[in-house]
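Peer 1: the following comprises the amino acid sequence and a computationally predicted model.
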Amino acid sequence: MSRLALASLAFAAFAHAHLVAWTQGMYCKNGTDAGVDNVNNDAPVSPLYQLKYSDYWFHGVNGCNNFPPADGEFLELPAGGSFTAEIADNRAATTLSFNGAKTSDWPDGAWHPDGYSIENTADADASIVHTQNESMAAGTAFAISYTSDITQVNLNNLVVFSVRYMTPYKRVVSYDVPADMPACPEGGCTCAWMWIPNGCGLANMYMAGYKCQVTNATSTTPVATPQAPVWCEDDQSQCVQGAKEVMIWHQAEGNNVEVDGLDDSGNWRSPAYNWKMGFADGAQNDIFQNSGSQKREEAVLPSKRHTRRGHGADGKVF
């Protein structure tokens, strides 16, 4: 079978693996029809690929950024604690719809066996998590901007503050919040959830927006201006220290990361919210002004797999 045919088959198998983190305070949680509360909403989950800035930034492609949550509704971020998000392909598969009656342990609301992956099941729906197995899940992140006006958020003021390795995989995910997070301004902060899948389809990315509020804050030290992360899997001394930007990749404009070649497992490199780009698992405790020289938490690396698959220069799997 030709490489092109394999790419087509791979993309067909993974084309529906679209996920986002669902929480209170989320933009377009109710959909993108004014006045309609759509409990079967999947508007925020579509992937972002080769789009203009105005289309990928906070999922502007379908107007998600124009549908804020209700007044007073926030994603709460307890300083020094953690919060829970539900990663799913549709609001219906979360506790935000039908009182949770259509949920399961998995992002699609269906039943799947433990250790679910395309390596140990003939079920084509193993593609729901956009990864070959849990250990290869690329990692997801939350970022924060200390402005309540989403139109004023940009790469220079949106800082990654929490990362969870080996996600997305199961539906319920806990994210840790740095203890030194200062309080938000009046009107709250603006947060974003980010994910770049590790191959398995087009080399796209995901971005969702939230109105968020830091609770139990005791520190007044502001977050630092973030820098673009760099690939540092093979030399951790080259990782960017301190506050880091969200990663923009394979878009028509505004990309801030570029990678090429193979990673240490023999797969095509893909920027990810994990040690390969210098992100620790959990709270990003070095994001504050004058904290960039703090000792970075050592990453606990998952076992490496040697399946040769990934994406080439055209962004497709082969």
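Peer 2: Great, that's in hand. Numbers count the residues shown, from 1 in each chain.
Peer 1: drop to CA atoms for contacts and neighbour counts, all remaining ones
Peer 2: Fine.
Peer 1: what number of residues lie near residue 187?
Peer 2: By other Cα atoms under 10 Å, 15 other residues sit near residue 187.
Peer 1: need the contact list for the closest residue to it other than its chain neighbours.
Peer 2: In space, and not counting its chain neighbours, residue 187 is closest to residue 148: 5.5 Å by Cα to Cα, 6 or more residues apart in numbering. Counting by Cα atoms under 8 Å, 6 or more residues apart in numbering, residue 148 touches 185, 186, 187, 188, 189, 190, 211.
Peer 1: and the buried ones among the residues you listed, selectable in PyMOL?
Peer 2: In PyMOL, this line selects whichever of the contacts of residue 148 come out buried by 16 or more other Cα atoms under 10 Å:
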select buried, resi 188+189+190+211
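Peer 1: out of the contacts of residue 148, which sit inside strands?
Peer 2: Those of the contacts of residue 148 mapping onto strands are 189, 190, 211, per DSSP state E.
Peer 1: try this one side by side with the last:
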Amino acid sequence: MTYRCSPLLFLTRTKPDGMYQEFYGRILPFPPDKMQRQLLLFCLVASSVAHYAMMHPSVFNINDTKGDLFRNNWPMSGWNFSSWWFHGNVDSPPPKGVVFNLPANGQVYTTLVTGLPMTQPTVPDPWYEFGLLHTPYRNSTRGCALAIAYKSDPKQVTVKDFVVFSVVHDCIKQQNQSFSIPNLPSCPNGQCLCFWLWQAQGRSDQFMTAFTCNVTGVHSGAQPIDYARAQPARKCYNPSRCYQGPRYPYYYGQLQGNNMPEIPHQPPYYSILYGWSEGAQHDIFVNTNPNTFQQVPLPAEQRCVNATLNPHNLGSRVVSNNASTYINESNIGGIISPNCLWKFYAEKGSGVIQMVSTFNSSQLYRISTSVKSPYQLQVSSLGGICLNGANSTSWCVQNIEGYGQGPFHLDITDDGMLTLTDSMGMHRWESTFKDNREDQVNPWEPDPAIWKTYDDVTETSIHDVTGSSTMVLGTSTGVSLQCTGLLALAFICWIL
């Protein structure tokens, strides 16, 4: 008799006559025996806490040199740089000459594994091809990515040597996950360094699997990736504010080395919410990068002209190089959206900065601080945003200074957001909504029609390469368990 645990939280019992009985959640068509109850609990717990990594002989720490079988699956949050960079495996490369092949202009499959020994062999199991691994709902997936550095020495590579080249919006959803490959050029001496990347929904945990890779089937006209002009991705709730071009992986939620401004438990995702198109990223090369990095005229400031809603004739913008650099504490000051619906101000005496409705005072954005009066919100010449109080700085948007070119302007938009833009017209930061409306952006929606498409090759050859396949956890006393979840091994001992 075979019991199978599904990431969709159902249990299937194979009867001797080959028929199946399925029971979902805790509603069972017949009284469960002890084994059934324990397996069901195991599936529910294991599926809900699963952590993932990429599995292939080319991954770092594949031979478990540190004695910790689950290290590549560990969620990284609040770690120092040496611990999270390469998942702490810089000194544990795969065997020399072992690489994961990336067919240029083709497709490749990666195998994603959870709390299993990284050295356990794999066998094909098509059942995993169609089940959502980490969540029972497709709209809860938030995207995975692959990134590449055209260097082979992990001790010489830096955070800015990696650029994302492929994205799957509704990942993690299956164990054998396909990725489309753009028109990548050859790797020097047949070896590059790559990352598999994933950010869990609503958590500060970052997942990264480092592996050695090589590009095959290279097109004769392939252009290099434009690393010199790569940028960090930024959230863009309005698709018209998104920018394309080569972008770094997310480095988020750690003690050192972050490049993303998101606060804890509101992580960035590899989705259209951050300007990522589905599939191969064709805009990352020197001949396709759309960003000119030339200064553009400052757009005219749009203002609310309703004297009833804007009796003090407030503007909608703060600029980093003139008298409007500051928003001083004042219940009647601040900035107001051009459609007059939203006001952003620093509340007098409280150290609170907030976005409120001009009609009913409902809040869309709020930051509470301990700053002492007098205080003011400032946009710096380097593109930083900070609330400064008496002799101290109480709060700043993290990891946005140093990107872009000033002067910068902070605008309040008609949809109730703050957006920071540099002198080249590039979107550098935006506030979040208190009502979490960003989570309503479905990961499988088509790329916005307003986005441009890019052609990085005129002649394409398609390849299909399978990196690896499904892992089987093990067998014991005639019961085969196939499941996902970080607690798998511990629960097996308890079940059996």
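Peer 2: Yes, it's here. Just so we're clear, the structure is a prediction, and the values are computed from it rather than from any experiment.
Peer 1: just to revisit the earlier point, which residue in the second structure aligns with the residue nearest to residue 187 of the first structure?
Peer 2: Taking TM-score structural alignment, residue 148 of the first structure has residue 152 as its aligned residue in the second structure.
Peer 1: do the same with residue 76 of the first structure
Peer 2: The equivalent of residue 76 of the first structure in the second structure is residue 101 (alignment by TM-score structural alignment).
Peer 1: list the contacts for that match?
Peer 2: 213, 214, 215, 216, 465 are the contacts of residue 101 of the second structure under Cα under 8 Å, 6+ apart.
Peer 1: is the second one in a helix, a strand, or coil?
Peer 2: Going by DSSP: H, G, I helix; E, B strand; the rest coil, the secondary structure assigned to residue 214 of the second structure is strand.
Peer 1: shouldn't it be in contact with residue 102?
Peer 2: Yes. Counting by Cα atoms under 8 Å, residue 214 of the second structure does reach residue 102; the two are 5.9 Å apart.
Peer 1: tally of neighbours for residue 256 of the second structure?
Peer 2: Residues lying near residue 256 of the second structure (other Cα under 10 Å) number 16.
Peer 1: tell me which residue of the first structure lines up with it.
Peer 2: Counting by TM-score structural alignment, residue 256 of the second structure lines up with residue 253 in the first structure.
Peer 1: residue 249 of the first structure versus the closest residue to that match other than its chain neighbours, what's the distance?
Peer 2: Take residue 253 of the first structure and drop its neighbours on the chain: the residue closest to it by Cα to Cα, 6+ apart is residue 52, 5.7 Å away. Going from residue 52 of the first structure to residue 249 of the first structure by Cα to Cα, to the nearest Å gives 12 Å.
Peer 1: got it, and residue 287 of the first structure?
Peer 2: 22 Å.
Peer 1: and if you look at residue 50 of the first structure?
Peer 2: According to Cα to Cα, residue 50 of the first structure stands 9 Å off from residue 249 of the first structure.
Peer 1: now residue 154 of the first structure
Peer 2: Separation of residue 154 of the first structure from residue 249 of the first structure (Cα to Cα) stands at 15 Å.
Peer 1: tell me where the stretch 201-350 of the second structure has strands.
Peer 2: For the stretch 201-350 of the second structure, strands defined by DSSP state E, counting those that start in this stretch occupy the ranges 206-216, 279-280, 317-319, 326-328, 335-336, 342-346.
Peer 1: ugh, typo on my part, it should be the stretch 51-200 of the second structure
Peer 2: Using DSSP E, counting those that start in this stretch, the strands found in the stretch 51-200 of the second structure span residues 53-55, 100-103, 107-113, 144-149, 163-168, 176-180, 192-199.
Peer 1: let me know which of those is the nearest to residue 131 of the second structure.
Peer 2: strand 176-180 (10.5 Å; Cα to Cα).
Peer 1: which other helices and strands contact that closest one?
Peer 2: Helices and strands touching strand 176-180 of the second structure, by 3 or more Cα pairs under 8 Å, 6 or more residues apart in numbering; DSSP states H and E, are strand 107-113, strand 163-168, strand 279-280.
Peer 1: could I get these as a markdown table with distance to residue 412 of the second structure?
Peer 2: Formatted as a markdown table, those follow (distance: least, Cα to Cα, whole Å):
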| stretch | distance to residue 412 of the second structure |
| --- | --- |
| strand 107-113 | 42 |
| strand 163-168 | 31 |
| strand 279-280 | 33 |
